[in-house]
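Asks: Generate coordinates for the sequence data below:
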Amino acid sequence: MNDFQPYSYTDSVTADRPWLASLVGVQDTNTITLDLSKFVAGTHYTVSANPLLQGRTVMKSGIPLGKVTASGLYAPYGGTSSELQTVTVTGTPTGGTYTLTFSGQTTAGIPFNATAAQVKTALEALSNINPGDVVVAGGPHPGTAVTVTFSGQYAGDNVAQMTASGASLTGGTTPAVAVATTTAGGADLATDGTQVLAGFLVSEISFNPTSTKAAGALLWRGEVFAAKLPVSFDPANVTATAPGVNVHYR
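Replies: You can find the predicted model right below:
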């Protein structure tokens, strides 16, 4: 079976493109070939209830794309890393609390033996951290460090490192708490060429689930509603765009 599937594109805006911001003005597209092995079911495309039916697996419109240097095919834009910070309690305290400070806001006391859930609750009580802005894992203290991954409004951002105070920790041997940046935010996640934004998949396409490639159209000049794209995307985090790309965001 040929890897390539039939593709047709019309210039009109249809219901599958709520992310396309403007009906007026310049919206330039190029025909491209997608490397289907790089896309993820559920995230980038909807799988048919009957995978034997050709043309019933649908790639979502609006996916940010980059060009794989080695193959010349297009794949999901690589995006940028989210900040991961590690909170470690040392000195084997037996009581008391510690605090974390993020961008000028300080938490209430966090128990010396806090679980990841307790650290998450304390951070999300801050005025500058909304529910979902941090993913907390590890713990409980003091034996195991807790990791804090910034997501939500801070996804892909190089955020300020939290500071910590262990002045209220008690017992043990010189108890203390420290924060370290394990993974800095804002760094390119890809090195294969897809770290450069090439544009957006214009319209939904149907493809055979056994295929390795499919044709599509790339929007590289126009306006889009970034918040309505089918995957998480923050224009402020884009570190590089392909030559000629001129996309405005609302």
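Asks: going forward, measure contacts and count neighbours with C-alpha atoms only.
Replies: OK.
Asks: C-terminal to the strand ranked longest in the chain, what's the next element?
Replies: The residue-count maximum for a strand in the chain (DSSP state E) belongs to strand 213-224. Per DSSP states H and E, the first helix or strand lying C-terminal to strand 213-224 is strand 246-249.
Asks: What are the contacting residues of that following strand?
Replies: Residues outside strand 246-249 that contact it (Cα atoms under 8 Å, 6 or more residues apart in numbering): 199, 220-226, 235.
Asks: Please, where are all the helices along the chain?
Replies: Secondary structure of the chain by DSSP state H: the helices cover 116-124.
Asks: related to what we said a few turns ago, show me what the longest strand of the chain packs onto, helices and strands only.
Replies: Applying 3 or more Cα pairs under 8 Å, 6 or more residues apart in numbering; DSSP states H and E, one finds that strand 213-224 contacts strand 28-35, strand 199-201, strand 246-249.
Asks: and of those strands, who's closest to residue 110?
Replies: strand 246-249 (40.1 Å; Cα to Cα).
Asks: Any buried residues in that closest one, and which?
Replies: Neighbour-count burial for strand 246-249 flags 246-247 (criterion: 16 or more other Cα atoms under 10 Å).
Asks: Stretch 36-44 too?
Replies: Of the residues in stretch 36-44, those buried (16+ other Cα under 10 Å) are 36, 44.
Asks: Relative to the whole chain's centre, how far out is that stretch?
Replies: 15 Å (Cα atoms, centre = their mean, to the nearest Å).
Asks: how about residue 137, what does it touch?
Replies: Listed by Cα under 8 Å, 6+ apart, the contact set of residue 137 reads 116-117, 146-148.
Asks: Swap in 10 Å and give it another go.
Replies: Going by Cα atoms under 10 Å, 6 or more residues apart in numbering, residue 137 touches 86, 115-117, 119-120, 145-149.
Asks: To compare with the earlier structure, here is another sequence to fold:
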Amino acid sequence: MNDFQPMTVLNETATSGRPWLASLVGTNDGNTIALDLTKFVEGVHYDKGTFLQGRNVLKSGLPLGKVTASGLYAPYSGPTSEVQSVTVTGSPTGGTYTLTWSGQTTAAIPYNATAAQVKTALEALSNINVGDVTVTGGPHPGTAMSVAFAGQYLGEDVAAMTATASLTGGSTPGVTIATPTAGGAASASDGTQVLAGFLLDETFFSPGSTKCGGVLLWQAEVYASKLPIPMDADDVASTTAFIHWR
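Replies: Here you go, the predicted model:
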């Protein structure tokens, strides 16, 4: 796979919303597929719709595998980086919270923080370097955030964060942490442990739907660290896709 060339000329149509795509090679070779929406997690794989745009949006660049039994596509479950969610509950109107990870605690984070503020707070810890986490979603308190471990922790099963809240207002406000995507070795055996490719475009679907169509990009040059769920390319041993990693 040495015939891939770095993308040097921006093409707005081909690259819009695809920071993970390193080359235009393969973008015309997508396959139409059906997605099993019951396997995707809000805040990790898709963003919830808004009042003005009611449909949910699957993120461009999601790594996918094919469920053997159904033939539908779902999130790739091979060795992958851990994703933890941070949710502010109880509709607070003021105050702060902190996050603790592997013995280190952040500075106070505002109750209405943005993803950028949470990322900055985490990267200020002595054991998290710049680029070791990506944070999406938010802002708080209305929308959960997803913290994906990258950099030196790419593909690892890392410790869970904990939260300490000093929030005010609302109804019994607090902060909850969950791990929708555990890092480390593949545990699935339903077919999704084999990388089939990536969701080419942002894909809209109605809340409550169980299936929708999408486009699978199975031949590409990809920035692994810029995918919506960062991956350690060295750990992708089982694949039906033709991917050149950058």
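Asks: The longest strand of the first structure to strand 28-35, inter-axis angle?
Replies: Here strand 213-224 of the first structure points in a direction 140 degrees away from that of strand 28-35 (axes from the mean of the first three to the mean of the last three Cα atoms, to 10 degrees).
Asks: Neighbour count and distance to residue 185 of the first structure added to the contacts of residue 137 of the first structure, as CSV?
Replies: Shown next, in CSV, are these (neighbours: other Cα atoms under 10 Å; distance: Cα to Cα, whole Å):
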residue, neighbour count, distance to residue 185 of the first structure
86, 20, 13
115, 20, 24
116, 19, 21
117, 16, 22
119, 26, 20
120, 20, 19
145, 21, 20
146, 24, 18
147, 23, 14
148, 25, 12
149, 20, 9
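Asks: rewinding a little: comparing the longest strand of the first structure with the second structure, how large is the average distance?
Replies: Mean deviation of strand 213-224 of the first structure relative to the second structure after superposition (mean Cα distance after the TM-score superposition for the first structure): 0.7 Å.
Asks: mind checking how far residue 115 of the second structure is from residue 204 of the second structure?
Replies: 22 Å (Cα to Cα, to the nearest Å).
Asks: ditto for residue 130 of the second structure
Replies: Applying Cα to Cα to residue 130 of the second structure and residue 204 of the second structure gives a distance of 32 Å.
Asks: again, but for residue 70 of the second structure
Replies: Between residue 70 of the second structure and residue 204 of the second structure the computed distance is 22 Å (Cα to Cα).
Asks: so what corresponds to residue 66 of the first structure in the second structure?
Replies: Matched by TM-score structural alignment, residue 66 of the first structure corresponds to residue 65 in the second structure.
Asks: and that match, what does it touch?
Replies: Contacts here follow Cα under 10 Å, 6+ apart; on that basis residue 65 of the second structure touches 35, 71-78, 190-198, 216, 239-241.
Asks: and with 7 Å instead?
Replies: Counting by Cα atoms under 7 Å, 6 or more residues apart in numbering, residue 65 of the second structure makes contact with 73-76, 191-196.
Asks: Closest to residue 154 of the second structure out of the residues you listed?
Replies: Nearest to residue 154 of the second structure among the contacts of residue 65 of the second structure is residue 76, at 15.3 Å by Cα to Cα.
Asks: ok, and the closest non-adjacent residue to residue 31 of the first structure?
Replies: residue 217 (4.5 Å; Cα to Cα, 6 or more residues apart in numbering).
Asks: Alignment lookup: the one you found to the second structure.
Replies: When the second structure is aligned by TM-score structural alignment, the residue opposite residue 217 of the first structure is residue 215.
Asks: Aligned to residue 86 of the second structure, what sits in the first structure?
Replies: Matched to the first structure by TM-score structural alignment, residue 86 of the second structure sits unpaired.
Asks: For residue 86 of the second structure, give its distance to residue 230 of the second structure.
Replies: Note on residue 86 of the second structure: its distance to residue 230 of the second structure, by Cα to Cα, is 18 Å.
Asks: Setting the sequence-adjacent residues aside, check what's closest to the match of residue 66 of the first structure.
Replies: The shortest distance from residue 65 of the second structure to any non-neighbouring residue, by Cα to Cα, 6+ apart, is to residue 192 (4.0 Å).
Asks: What about that neighbour, how many residues nearby?
Replies: A count of nearby residues for residue 192 of the second structure, using other Cα atoms under 10 Å, gives 24.
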